[in-house]
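Visitor: Turn this into a structure:
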Amino acid sequence: MAKKVAVLVGSLRKESITRKYAQAIAKMLPPSLEAELVELDMPLYNQDLDDANTPAEAWTAFRNKLKAADAVLFLTPEYNRTISGALKNAIDVGSRPWGQSVWDGKPAAVVSQSPGAQGGFGANHNTRQAVVFLNVPVMPAPELYIGGSPNYLGEDGDINNEQTKELIGKFVAAFEKWVEANAKK
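Guide: Model (predicted):
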């Protein structure tokens, strides 16, 4: 039976480069991994709403999707050398209420992209730092930073560069092994 992978796209734009990479990578996953893009467009986390036992419907839907997932694939753009507010909010929403984190023990990997040469290095490591604290075993290697990211996507959204496809293929193969070794049975 295929493991369910929640694919989180750290950009809210419908036509974002990050979303296009998420869709392209999801297509490259082997049959043992079933991808679902999980939307992050939800209200900002506010503990008062959890304490009042009236969380926003979007939070509940998000948490339920993550609870059903066996693993997580984070795709993030770099905003001012860090992650987007939408991705940070999703991490916070999933970690609360206290003692009910949806992240606990779920194996994950991080992909970052940027038009710049560093490929979202800061965002990649900020994502890792935030989720490791939540007991998420993040795949240590290979890391995947896609610098000059707009250059490797065709108009159809598929990756049009063989070297980039090969790099992503190696990442996906390692992620499959990571999930198999670390997902809860």
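Visitor: okay, CA-based contacts and neighbour counts for the rest of this
Guide: Will do.
Visitor: which strands and helices sit next to the strand or helix carrying residue 86?
Guide: Per DSSP states H and E: residue 86 is located in helix 85-95. Under the contact definition 3 or more C-alpha pairs under 8 Å, 6 or more residues apart in numbering; DSSP states H and E, helix 85-95 sits against helix 57-68.
Visitor: another one to check against the first:
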Amino acid sequence: MLSHLSQGAWLLHHPETADAPFFRSLPSGALYPMVALATVVASQALISAVFALTRQAIQLGYCPPLRIVHTSPGHRGQIYLPGVNGGLMLACVAVVLGFRSSGALAAAYGVAVAGTMAITTVLFAAVVTYYVGWVNVRAQRGGGMPRGLKRLYGVMQRNAYHTPDYFRLPSGQVMELGARVEL
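Guide: The predicted model follows:
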């Protein structure tokens, strides 16, 4: 958040650097180290996301079983997929050789992001199942809760909006799970 706020402050004083405010705000000697750092951060984010998504695809049966190496005995999410890592390397080399310039890559990336978002939105709306929980609160005689508080809970439950209706969820894609609570 501080990075974005500082870039905004920089742009207020230097609007001509709107094409790359982060890199244009750096002192001349820090440009290459920051490009290297940004590359490492971006590549680690990509690798982590691809490994996590591939593992989930394997668990759901959408991907053939691949070798998964757990790199930490205490954290199940710390994984390494050697075959996927090699595929990422080949894909990166192909992208660099294919586009030959960062400008061409940036233009292709903008189109790809917009297309991916549109496709994902359509697919998500068609296949998702919404799981909704509800609680049926029932007052019983006696018990430890004061009678007035039991009445308040009853009024709140009767006036509560039905969750699928509130969020305008499609009725054919909602799974309701409920519980009865005796007060």
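Visitor: Got a TM-score for the pair?
Guide: The TM-score (TM-score structural alignment, normalised by the length of structure 2) is 0.20; 61 aligned residues with a C-alpha RMSD of 5.0 Å.
Visitor: about what we covered before: what residues sit buried inside the helix holding residue 86 of structure 1?
Guide: Of the residues in helix 85-95 of structure 1, 86, 87, 88, 89, 90, 91, 92, 93, 94, 95 count as buried by neighbour count, 16 or more other C-alpha atoms under 10 Å.
Visitor: so which of those residues comes closest to residue 68 of structure 1?
Guide: residue 94 (12.5 Å; C-alpha to C-alpha).
Visitor: That closest one contacts residue 61, correct?
Guide: No: counting by C-alpha atoms under 8 Å, residue 94 of structure 1 does not reach residue 61; the two are 10.5 Å apart.
Visitor: which residues do those two both contact?
Guide: When contacts are counted by C-alpha atoms under 8 Å, 6 or more residues apart in numbering, residue 94 of structure 1 and residue 61 have no shared neighbour.
Visitor: picking that back up, considering the buried residues of helix 85-95 of structure 1, which is situated nearest to residue 112 of structure 1?
Guide: Relative to residue 112 of structure 1, the closest of the buried residues of helix 85-95 of structure 1 is residue 87; by C-alpha to C-alpha it sits at 12.1 Å.
Visitor: how near is the closest one to residue 27 of structure 1?
Guide: Residue 87 of structure 1 sits 22 Å away from residue 27 of structure 1 when distances are taken as C-alpha to C-alpha, to the nearest Å.
Visitor: Same question for residue 169 of structure 1.
Guide: Applying C-alpha to C-alpha to residue 169 of structure 1 and residue 27 of structure 1 gives a distance of 11 Å.
Visitor: Stretch 63-73 of structure 1: end-to-end distance?
Guide: Separation of the first and last residues of stretch 63-73 of structure 1 by C-alpha to C-alpha is 15 Å.
Visitor: isn't there a strand covering residue 164 of structure 1?
Guide: No: counting by DSSP: H, G, I helix; E, B strand; the rest coil, residue 164 of structure 1 is not found in a strand; it is helix.
Visitor: Counting neighbours, what do you get for it?
Guide: Applying other C-alpha atoms under 10 Å, we find 15 residues neighbouring residue 164 of structure 1.
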